[in-house]
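Trainee: got a structure for you, letters missing:
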């Protein structure tokens, strides 16, 4: 049975092929518990993902390294308790629609390269599910791999982390349910009016924490939203207005700004992340205290059912996106 029971009562039923090997025509639907506009449904429930490619300049090892980032946004039907995408068949819990973001970064540092992937699963029905269900980040480089996962379990975020570094090794923790930096990306795509403003308590981004070798914990921050007045970032359509959402961490002296279009679908034009190069292992600190800025600038956006576009002939779509792997 392919989830037809979800569609009862609100009449939106669209077929989307799952991002899975042999599974075809798994139904995904707008959630009954939220008022989804026709505009939202036409954009996010038409069987395609939004793919955006960014030219990346990554802060690492007291230097700025060239690379590439890709943001993949797509809606999926998700099991809130098991916290996995449903793939058809019988289930003992009711799925709900999430907006998933995959953020992929690839960049080189001298002779070797990095590959970083973050996945965020945020419910579309924010009135029923006010918190993001799950965040996963993996980091691969020529030294080894690290893995971080946050799962919403009751009134806590359960943290599981693994690293090849002795000082980090294998970790588990229970964190207070507060705002997640990683969910800001999906929340602004759903509705930027719901972004947190002013002073807040937040769990920092999993990528920044890993690259700086800082433990993931609740921190104090402040956030503001204002029109973007710079010249670095450009809207997809000439003349469109941009907004800048800025998150500042006073204790760790880090500032993240996400720039996005003011009107739906709130396409992300790029971001800047400024922090020093210090990395901490136990009682020892390495790297410079000089702040540098990671910057990602959007170059291309397209809509595609990319999970079906995996033949050699489909590389033409990769060329259209401009994706190379290392920002060439």
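Mentor: Nice, I can see it. Keep in mind that this is a model prediction, so the values were computed, not measured.

Trainee: contacts, neighbours, all on C-alpha from now
Mentor: Fine.

Trainee: What count of nearby residues applies to residue 290?
Mentor: A count of nearby residues for residue 290, using other CA atoms under 10 Å, gives 10.

Trainee: Now do it against residue 121, distance only.
Mentor: 34 Å (CA to CA, to the nearest Å).

Trainee: Please look at residue 98 and residue 79 and confirm they touch.
Mentor: No. Using CA atoms under 8 Å, residue 98 is not in contact with residue 79; the gap is 9.5 Å.

Trainee: In terms of packing, which of the two has more residues around it?
Mentor: residue 98 (28 against 19).

Trainee: Number of residues surrounding the residue lying closest to the more buried one once chain neighbours are set aside?
Mentor: Closest residue to residue 98 apart from its sequence neighbours, by CA to CA, 6 or more residues apart in numbering: residue 123 at 4.2 Å. Residues lying near residue 123 (other CA under 10 Å) number 28.

Trainee: Same question for residue 155.
Mentor: Residues lying near residue 155 (other CA under 10 Å) number 11.

Trainee: For it, list the residues it contacts.
Mentor: By CA atoms under 8 Å, 6 or more residues apart in numbering, the contact list for residue 155 reads 176-177.

Trainee: what do you get for residue 302?
Mentor: Shown in contact with residue 302 (CA under 8 Å, 6+ apart): 50-52, 321.

Trainee: Only whichever of these are buried, select them in ChimeraX.
Mentor: Selecting only the buried entries of the contacts of residue 302 in ChimeraX, with 16 or more other CA atoms under 10 Å as the criterion:
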select :50,51,52,321
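
Trainee: now, which of the contacts of residue 302 lie within strands?
Mentor: Judged by DSSP state E, strands contain the following of the contacts of residue 302: 50-52.

Trainee: A further structure is provided below for comparison with the first:
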């Protein structure tokens, strides 16, 4: 939750590292727009897991929304979907590793990334695109080095699903790219890859006027995209 008046907040104020992950693509005629936000406490020692995630998908057939909140030793999960068999539902899970929070952990403290066989809740986008039920799965996690970068691999054991994230060894541990592979509806393996192109450091939330559209050129993003 974004505080309306941070200076007046009480002792329950919790500084977080906020991750926004967006994907936009076309499927033939119509476009998809997906956004994931993850809120991970900066105080990792006392708050080792994300306190909230929220994911939404918009396309011409309809919209979906998924939100996960951490409460004591559980995750409370709610999702809303235009699909009849998915509908509006909720579930609870004991605390486990969230795939969605590992992106933030790479940026904050990559030496704390879990390795070996672990229990994970797969990423919100993966669940959305495959229409699989939310369930904790086993995965092998590994961290390797390649020159001036490190590669974090999540290899799920029960699904043909692998995610590899490449990031710089040194602070601020910039993510250089990633690749994700999983079966499509026809069973054939599909792979999505992404490579870092450009970055800027900006207080983006104050640049919301029409005059600020020109800043998008710094990232090679069309002004009206």
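Mentor: Great, that's in hand. Note that this is a predicted model, so its numbers are computed, not measured.

Trainee: what separates the equivalent of the residue nearest to residue 98 of structure 1 over in structure 2 from residue 18 of structure 2, distance-wise?
Mentor: Correspondence of residue 123 of structure 1 to structure 2, assessed by TM-score structural alignment: residue 41. The gap separating residue 41 of structure 2 from residue 18 of structure 2 is 9 Å, by CA to CA.

Trainee: spatially speaking, which residue is in the middle of structure 2?
Mentor: Nearest to the mean C-alpha position of structure 2, counting by CA atoms, centre = their mean, stands residue 100 at 4.0 Å.

Trainee: And that residue, how far from residue 140 of structure 2?
Mentor: To residue 140 of structure 2, residue 100 of structure 2 is 16 Å away according to CA to CA.

Trainee: Kindly report the same for residue 29 of structure 2.
Mentor: Distance of residue 29 of structure 2 to residue 140 of structure 2, computed by CA to CA: 38 Å.

Trainee: Look at these two and report which has more neighbours.
Mentor: Neighbours were counted for residue 29 of structure 2 and for residue 140 using other CA under 10 Å; residue 140 has more, 17 against 6.

Trainee: so where does the more buried one fall, helix or strand?
Mentor: Residue 140 of structure 2 belongs to strand 137-146 when assigned by DSSP states H and E.

Trainee: what about whichever helix or strand comes after that strand, how far off from structure 1?
Mentor: Per DSSP H and E, strand 137-146 of structure 2 leads on to strand 149-156 as the next helix or strand towards the C-terminus. Taking mean CA distance after the TM-score superposition for structure 1, the mean distance separating strand 149-156 of structure 2 from the aligned residues in structure 1 is 0.6 Å.

Trainee: the inter-axis angle of strand 149-156 of structure 2 versus strand 137-146?
Mentor: Counting by axes from the mean of the first three to the mean of the last three CA atoms, to 10 degrees, strand 149-156 of structure 2 points 160 degrees away from the direction of strand 137-146.

Trainee: Which part of structure 1 matches strand 149-156 of structure 2?
Mentor: The aligned range for strand 149-156 of structure 2 in structure 1 is 242-249, by TM-score structural alignment.

Trainee: Can you classify the equivalent of residue 292 of structure 1 over in structure 2 by secondary structure?
Mentor: Mapped onto structure 2 by TM-score structural alignment, residue 292 of structure 1 lines up with residue 190. Classification of residue 190 of structure 2 by DSSP: H, G, I helix; E, B strand; the rest coil places it in strand.

Trainee: Could you count how many residues lie near residue 190 of structure 2?
Mentor: Neighbour count of residue 190 of structure 2, defined by other CA under 10 Å: 12.

Trainee: repeat for residue 92 of structure 1
Mentor: 6.

Trainee: what does residue 110 of structure 2 give?
Mentor: Residues near residue 110 of structure 2, counting by other CA under 10 Å, number 20.

Trainee: Then residue 195 of structure 2?
Mentor: Look at residue 195 of structure 2: counted by other CA under 10 Å, it has 11 neighbours.

Trainee: Now do the same for residue 82 of structure 2: its match in structure 1.
Mentor: Checking TM-score structural alignment: residue 82 of structure 2 goes with residue 164.
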